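Engineer: whatever this is, show me its structure:
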Amino acid sequence: MPLREHLSELRRRIVLAALGVVAGATVGWFLYDRVFAALQEPLLSVAEERGSIVSVNFAGLITAVDMKFKVAFFIGVVLSSPWWLYQLWAFITPGLTRKERRYAYSFVAAALPLFWAGAAFAALVLPNAVRVLTEFTPEGATNLIDAQTYLSFVMRFILAFAVAFVLPVIMVALTFAGVVRARAWARGWRWAVLTAFVFSAVMTPTPDVLSMFVLAMPICVLYFVALGICVLHDRRVDRQRDAAGLPRLDGSWPSEPDPEVAA
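Structural biologist: Predicted coordinates:
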């Protein structure tokens, strides 16, 4: 596909994904009160445990309205995740055949629960992070946390882990589409593990190492599961092309040494 058509397809998919997020945000506008109460719950729990004042503070005149828009957008991203995840896969493989459409549905079916699992996992860790960070408040002092700072942190925290859990599915999607071979993922496993731990260290604002490991290990496990699926897929495709007398996806023939192994 020419570059101009690629850009046109990218623009179309972005517009469709954005419309889905806007539709979800419209629903999120009416769910704001419930979601805000859930996001604020870790702070209220800490305040109740310690018998101190720990609460969210709206400092500016338009802060409350601004946060309602942001939280509604956050809800829209979560609610419309099936739609924009499909748009992502549809852009990777434009002009889908009937078989590729089944792959697209499988991609969304696998990515969606992982996206929600990542968000749920972050939500489980969040109360501990809030508890540790508020422990530095001197006894008898009042901790009024800026609403913009707190809610933005919570939403980024949840979305970051939701997206991180989807990345292994994107690995499999790119391999099934023939864009990236499994050997390329295998060669970069050390960097993938390092990235997972660095990401977890940055996204867990608690000083203990255990939280970092608890968050990094599921990402590493998902990476290696995805790598195994990619390896099995490439082997199956290579056997089929060998039987048909066609060159493999990397351009080699069965009798030739693997260029990537030789390198």
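
Engineer: from here on, just use CA atoms for contacts and neighbour counts.
Structural biologist: Fine.

Engineer: how many neighbours does residue 109 have?
Structural biologist: One way to gauge burial is a neighbour count; for residue 109, by other CA atoms under 10 Å, it gives 14.

Engineer: list the contacts of stretch 123-130.
Structural biologist: Contacting residues not belonging to stretch 123-130 are listed as 42, 43, 46, 154, 158, 204, 205, 206 [CA atoms under 8 Å, 6 or more residues apart in numbering].

Engineer: quick one: which two of the residues you listed are the most distant?
Structural biologist: Spatial extent of those (CA to CA) is set by the pair 46 and 158 at 19.5 Å.

Engineer: circling back: columns distance to residue 86 on top of the contacts of stretch 123-130, output as CSV?
Structural biologist: Formatted as CSV, the entries for the contacts of stretch 123-130 read as follows, by distance: CA to CA, whole Å:
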residue, distance to residue 86
42, 33
43, 36
46, 39
154, 26
158, 21
204, 30
205, 32
206, 35
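
Engineer: go through stretch 28-38 and flag the buried ones.
Structural biologist: Within stretch 28-38, the residues that qualify as buried by neighbour count (16 or more other CA atoms under 10 Å) are 28, 29, 32, 35.

Engineer: can I take it that the first one is in a helix?
Structural biologist: Yes - when the secondary structure is assigned by DSSP: H, G, I helix; E, B strand; the rest coil, residue 28 falls within a helix.

Engineer: you'd agree residue 23 is up against residue 76?
Structural biologist: Yes - counting by CA atoms under 8 Å, a contact exists between residue 23 and residue 76, whose distance comes to 6.9 Å.

Engineer: compare with the first, here's sequence two:
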Amino acid sequence: MTDSHKPEDELAGTEQPFVSHLIELRDRLVKASLAVLVVFGLLAFYPGPAALYDLLAAPLVAQLPKGTTLIATNVISPFLVPLKITLLAAFLVALPIVLYQVWAFVAPGLYSHEKRLVLPLVFSSTLLFMVGVAFCYFFVFGQVFKFIQSFAPKSITASPDIEAYLSFVMSMFIAFGAAFEVPVVVVVLARMGLVSVEKLRDFRQYFIVLAFVIAAVITPPDVVSQLALAIPMCILYELGLFAASYFIRYSKAPDSSEGTS
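Structural biologist: Sure thing, here's the model as predicted:
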């Protein structure tokens, strides 16, 4: 009789913690979603989806011939595309709240020295991603569109489609936002002990080649955008090497001897 109840005894008490974790995860997801929806409502009210798309299209429109505008080849594109832009902007604005909910969910399972590492990484990764998006919008777009328009024949009137432009902008934003996460990747690799800082320094020359290869693959086939992505990646790699040494010391676990004394 006792053997028949043994498996039940071994699992006793495990169901409730699992359910409580699921409930907490649901609550965190709801709070993150509500934050995005609230910001979406505010942006939809002011400045509005149409104004947000005009702002997004400004770098391209500035390089088009005077009087030329973007076109919509799909019937519902003038309605859906601005809404997508508003939702994207709402997610970016609410990103700190979303990441805080992720942090609040995983923090109880971390050691104190691990918590000292995670919170700065969450903040820095958010900041670097937004800096990458801003760098792409304010600098890269203007130079790329100017370069492309300089090669357009006089017999062609460029009138890009709004959906195609949104797809291009999204891919460029993701590419530059992810590329600016290089310091975070370097710090995590070094802190987890997967690669030492010394080996990462030795890998520097290979990373430079890798950065230009990545830039050539994920950016348009023009020199301006490729250099605009590859050069910051190389600079950020050096920044990551410097930050890795600091974070390893900052988040180092306390010695057992110190804890017992």
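
Engineer: more neighbours: which of residue 23 and residue 76 of the first structure?
Structural biologist: Neighbours per residue, other CA under 10 Å: of residue 23 of the first structure and residue 76, the larger number sits with residue 76, 22 against 16.

Engineer: counterpart of the more buried one in the second structure?
Structural biologist: Alignment of residue 76 of the first structure against the second structure is given by TM-score structural alignment, with residue 90 as its counterpart.

Engineer: do residue 158 of the first structure as well
Structural biologist: In the second structure, residue 158 of the first structure lines up with residue 173, judged by TM-score structural alignment.

Engineer: Throw the contacts of stretch 123-130 of the first structure into CSV and include neighbour count and secondary structure, thanks.
Structural biologist: Supplementary listing: the contacts of stretch 123-130 of the first structure in CSV, determined by neighbours: other CA atoms under 10 Å; DSSP: H, G, I helix; E, B strand; the rest coil:
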residue, neighbour count, secondary structure
42, 19, helix
43, 21, helix
46, 21, helix
154, 17, helix
158, 23, helix
204, 19, coil
205, 16, coil
206, 18, coil
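
Engineer: ok, the residues you listed vs residue 190 of the first structure, which is closest?
Structural biologist: Where the contacts of stretch 123-130 of the first structure are concerned, and distances follow CA to CA, residue 190 of the first structure has its nearest neighbour in residue 204, at 21.2 Å.

Engineer: so the closest one makes contact with residue 211?
Structural biologist: Yes - with contacts defined as CA under 8 Å, residue 204 of the first structure counts as touching residue 211 at a distance of 6.9 Å.

Engineer: residue ranges for the helices of the first structure, please.
Structural biologist: Assigned by DSSP state H, the helices in the first structure fall at 3-30, 32-50, 63-79, 81-92, 98-134, 147-176, 182-187, 189-203, 209-243, 259-262.

Engineer: and those: which comes nearest residue 140 of the first structure?
Structural biologist: Between residue 140 of the first structure and the helices of the first structure, the shortest separation by CA to CA is 10.2 Å, and it involves helix 32-50.

Engineer: which non-adjacent residue is nearest the residue nearest in space to the middle of the first structure?
Structural biologist: With distances taken as CA atoms, centre = their mean, the first structure has residue 163 as the residue nearest its mean C-alpha position (0.5 Å). Excluding the flanking residues, the one nearest residue 163 of the first structure by CA to CA, 6 or more residues apart in numbering is residue 115, at 6.1 Å.

Engineer: list the contacts of the one you found.
Structural biologist: By CA under 8 Å, 6+ apart, the residues touching residue 115 of the first structure are 162, 163, 165, 166.

Engineer: distance of the second one from residue 149 of the first structure?
Structural biologist: If I follow you right, that is residue 163 of the first structure. Relative to residue 149 of the first structure, residue 163 of the first structure is positioned 21 Å away (CA to CA, to the nearest Å).

Engineer: just the last one next, same as before
Structural biologist: Note on residue 166 of the first structure: its distance to residue 149 of the first structure, by CA to CA, is 26 Å.

Engineer: which of those two has more neighbours?
Structural biologist: Applying other CA under 10 Å to residue 166 of the first structure and residue 149 shows that residue 166 carries more neighbours, namely 25 against 11.

Engineer: does the more buried one touch residue 114 like I think?
Structural biologist: Yes - under the contact definition of CA under 8 Å, residue 166 of the first structure touches residue 114, with a separation of 5.8 Å.

Engineer: and stretch 240-258 of the second structure, what's buried?
Structural biologist: Neighbour-count burial for stretch 240-258 of the second structure, with 16+ other CA under 10 Å as criterion, is recorded at 240, 241, 243, 244, 245, 247, 248, 251.

Engineer: ugh, wrong one, stretch 232-239 of the second structure
Structural biologist: Those would be 232, 233, 234, 236, 237, 238, 239, for stretch 232-239 of the second structure by 16+ other CA under 10 Å.

Engineer: need the counterpart of the last one in the first structure.
Structural biologist: Put plainly, it is residue 239 of the second structure. Counting by TM-score structural alignment, residue 239 of the second structure lines up with residue 225 in the first structure.

Engineer: now do the end-to-end distance for stretch 61-81 of the second structure.
Structural biologist: Between the start and the finish of stretch 61-81 of the second structure there is a gap of 17 Å, counting by CA to CA.

Engineer: by neighbour count, which bits of that stretch are buried? Give me those.
Structural biologist: By 16+ other CA under 10 Å, the buried positions in stretch 61-81 of the second structure come out as 61, 63, 64, 69, 78, 81.

Engineer: skipping its backbone neighbours, what lies nearest the equivalent of residue 77 of the second structure over in the first structure in space?
Structural biologist: For residue 77 of the second structure, the aligned position in the first structure is occupied by residue 63, per TM-score structural alignment. The shortest distance from residue 63 of the first structure to any residue other than its chain neighbours is 7.3 Å, reached at residue 148 (CA to CA, 6+ apart).

Engineer: what's the burial count for residue 24 of the first structure?
Structural biologist: Per other CA under 10 Å, the neighbour tally for residue 24 of the first structure reads 21.

Engineer: so what corresponds to it in the second structure?
Structural biologist: With TM-score structural alignment defining the correspondence, residue 24 of the first structure maps onto residue 39 in the second structure.

Engineer: just to revisit the earlier point, so the residue nearest to residue 63 of the first structure sits right up against residue 69, yeah?
Structural biologist: No - with contacts defined as CA under 8 Å, residue 148 of the first structure does not count as touching residue 69, sitting 11.5 Å away.
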